[in-house]
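1. for reference, the sequence and a predicted model appear below.
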Amino acid sequence: MYANPIVGNISGWVFGLAVLTVGLLNMFLIHLVPGIVYLLLSLSYFPPANVFLRKKFGFSIPLAVKFILAIIIIMFTLGVSDLGDMID
């Protein structure tokens, strides 16, 4: 899975919390629907969600998919969403 599981877990928690924060800000400041989408996307980064997916369904989200999704989330948040306009 990861070269160093501790680094993978810490980075998963950090980025998951960052996306969760963006989701909560979107829910309260912009609109409910994008906030819920961000909240659902943040679940894919938390290590307990990976364990749950592996136990229940027999698979987990690969690191490459998480990395690509992270780039898309960052680009969308800073470039397209209304939340980026509120920062300016």
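-> Perfect, I can see it now.
2. C-alpha from now on. contacts and neighbour counts both.
-> Fine.
3. show residues contacting the longest helix anywhere in the chain.
-> In terms of residue count, the longest helix belonging to the chain (DSSP state H) is helix 5-25. Residues outside helix 5-25 that contact it (Cα atoms under 8 Å, 6 or more residues apart in numbering): 2, 34-39, 41-47, 83.
4. let's see which of those residues end up in helices.
-> Using DSSP H, these in helices are 34-39, 41-43, 47, 83.
5. try it against this one:
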Amino acid sequence: MEIHSGTSHTINWIIAMLFITIGILNIFLVHPLKGIFYILLSIIYLPPIHESLQSKIGFSISNVLKFALAIMILWGTLAVGDLM
């Protein structure tokens, strides 16, 4: 169980950092609103924020849903090609 949790945290950190990077690039190169949107989306992938929401509200987003959301966001980002 610990290995799964550690792997999940690592993947969530990687996805969060990726979306923060995409958000910063969008702020400077494309449009600030899109960049802020990506940065706000990255918040749900940060393990401390996820654990805080889970303990305070009792609400948790499943890893499958977060993975599906990440794929859709990356697909939309790469399909547009505004950063090139």
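-> All right, it came through fine. If you're wondering where the values come from, they're calculated on a predicted model, not measured in any experiment.
6. any idea what the TM-score comes out to?
-> Once superposed, chain against chain, the TM-score is 0.91 (TM-score structural alignment, normalised by the length of structure 2); 84 aligned residues with a Cα RMSD of 1.7 Å.
7. just the buried ones from the contacts of helix 5-25 of structure 1?
-> 34-36, 38-39, 41-47, 83 (16 or more other Cα atoms under 10 Å).
8. tell me, what residue is most central in structure 2?
-> Ser42 (3.2 Å; Cα atoms, centre = their mean).
9. contacting residues for it?
-> 15-17, 19-20.
10. just those now: which is nearest Gln54 of structure 2?
-> For the contacts of Ser42 of structure 2, the residue nearest Gln54 of structure 2 by Cα to Cα is Ala16; the value is 17.6 Å.
11. measure the nearest residue to that closest one once chain neighbours are set aside to Met1 of structure 2 for me?
-> Using Cα to Cα, 6 or more residues apart in numbering and skipping residues adjacent in sequence, the residue nearest Ala16 of structure 2 is Ser42, 4.7 Å away. Going from Ser42 of structure 2 to Met1 of structure 2 by Cα to Cα, to the nearest Å gives 25 Å.
12. go on, Ile11 of structure 2?
-> Taking Cα to Cα as the measure, Ile11 of structure 2 falls 16 Å from Met1 of structure 2.
13. which one's more surrounded, these two?
-> Comparing Ile11 of structure 2 with Met1 by neighbour count (other Cα atoms under 10 Å), the higher total belongs to Ile11, at 17 against 5.
14. need the three-state assignment for Phe59 of structure 2.
-> Reduced to three states with DSSP: H, G, I helix; E, B strand; the rest coil, the structure at Phe59 of structure 2 is coil.
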